[in-house]
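> Sequence first, then the predicted structure:
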Amino acid sequence: MTTRTAAERREEARAAYDAYLQECPARQLLDRISDKWVSLLLNALADGPRRYSDLSRTVAGVSQKMLTQTLRTLERDGLVSRSVTPSVPVRVDYELTPLGHSLQPVMRAIKDWAESNIEQVITARETYDAR
């Protein structure tokens, strides 16, 4: 039996992640970042820290419950940090962590692609529905 170093074992574990496999934990992360509220909030936080109320105004249509839940899960996943400033009223700011910033180019590209191609998608839907 060959003895492996801790670094070798970590590399083998990393290589074992395959999102096509049902039990792969990366699937949970893909599920999280593909959520519409997650993508919109990550893009809204791209330019720096934002207050809860500012995020609520920026991301039209998100309920308080969904905004709170989404921010909590992003904080739990290490993509967003929350800072509380004791004042009256209490000030709560959210900002991207370094891990969240590393995801930003992908999220911005998806948002930009959706905005640039929505007309073609609408046309394709109309053509499909007309058949």
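In hand now; what should we look at?
> from here on, contacts and neighbour counts on C-alpha atoms
Noted.
> Show me what the host helix or strand of Asp112 is packed up against.
Assigned by DSSP states H and E, Asp112 falls within helix 98-130. Packing partners of helix 98-130 (3 or more CA pairs under 8 Å, 6 or more residues apart in numbering; DSSP states H and E): helix 36-44.
> quick revisit: buried ones in the helix holding Asp112, by neighbour count?
For helix 98-130, a neighbour-count test (16 or more other CA atoms under 10 Å) marks Gly100, His101, Leu103, Gln104, Met107, Arg108 as buried.
> List the contacts of stretch 75-95.
Stretch 75-95 is contacted from outside by 45, 48-52, 71, 74, 96-101, using CA atoms under 8 Å, 6 or more residues apart in numbering.
> and the angle from the helix holding Asp112 to helix 36-44?
With axes from the mean of the first three to the mean of the last three CA atoms, to 10 degrees defining the directions, helix 98-130 sits at 130 degrees from helix 36-44.
> also this one, for the comparison:
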Amino acid sequence: MEFIADCRTRLAFDLVANTWHPVVLWALRNGPLRHGELRTRIGGISAKVLTEAVRRLERDGLVERAAGAYQLTELGVSFLGPIEGFGRWAEEYGDRVVEAQARVS
């Protein structure tokens, strides 16, 4: 018997469940950045929250630190595709979600 809670898909969703993980990965898509540069590029994130997010992404093998800067690993680069897909979906359907939320509120 296969349990949905233990599937690999859940693992992938856990990576994007944190608000900042996809943002950090997307911010690093063009190359390595130091902590301060990364924080400036992202905007609206505290140093503490950024540090926590980067540490989790390092633990998961998507980000590594080299020469004082954070950069995507091969695994991190491979995850940009799904993040881009979420972005395309949000661009196309985001207004409909906001409208639905407004009807319920």
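Nice, thanks for sending it over. The structure displayed is predicted, hence computed values, not measured ones.
> so what number do they get for TM-score?
Remark: TM-score between the superposed chains equals 0.82 [TM-score structural alignment, normalised by the length of structure 2]; 104 aligned residues with a CA RMSD of 2.2 Å.
> Now list the buried members of the contacts of stretch 75-95 of structure 1.
Buried among the contacts of stretch 75-95 of structure 1 by 16+ other CA under 10 Å: Leu45, Pro49, Arg50, Tyr52, Leu71, Leu74, Leu96, Thr97, Gly100, His101.
> for these, which one is nearest Asp35 of structure 1?
Leu74 (11.2 Å; CA to CA).
> when you align them, which residue in structure 2 goes with the closest one?
Aligned by TM-score structural alignment, Leu74 of structure 1 pairs with Leu57 of structure 2.
> Quick check: the two most widely separated of the buried ones among the contacts of stretch 75-95 of structure 1?
Tyr52 and His101 (18.8 Å).
> ok so, going back, check contacts around the match of Leu74 of structure 1.
Contacts for Leu57 of structure 2 (CA under 8 Å, 6+ apart) come out as His21, Val63.
> if you set the cut-off to 6 Å instead, what comes out?
Shown in contact with Leu57 of structure 2 (CA atoms under 6 Å, 6 or more residues apart in numbering): Val63.
> next one: the helix or strand hosting it to chain centre, how far?
Element membership for Leu57 of structure 2 (DSSP H and E) is helix 47-59. Helix 47-59 of structure 2 has its average C-alpha position 11 Å from the chain's average C-alpha position, going by CA atoms, centre = their mean, to the nearest Å.
> so how much does it differ from structure 1 once superposed?
After superposition onto structure 1, helix 47-59 of structure 2 lies on average 0.8 Å away from the residues it aligns with, using mean CA distance after the TM-score superposition for structure 1.
> Can you classify Arg82 of structure 1 by secondary structure?
strand (DSSP: H, G, I helix; E, B strand; the rest coil).
> how much space is there between it and Ser39 of structure 1?
Arg82 of structure 1 sits 18 Å away from Ser39 of structure 1, going by CA to CA, to the nearest Å.
> What sits closest to the residue positioned nearest the centre of structure 2 if chain neighbours are left out?
The centroid of structure 2 falls nearest to Pro22 when counting by CA atoms, centre = their mean (1.2 Å). Nearest non-adjacent residue to Pro22 of structure 2, counting by CA to CA, 6 or more residues apart in numbering: Val16, 5.8 Å away.
> Can you find the partner of that neighbour in structure 1?
Val16 of structure 2 maps onto Ile33 of structure 1 when the alignment is built from TM-score structural alignment.
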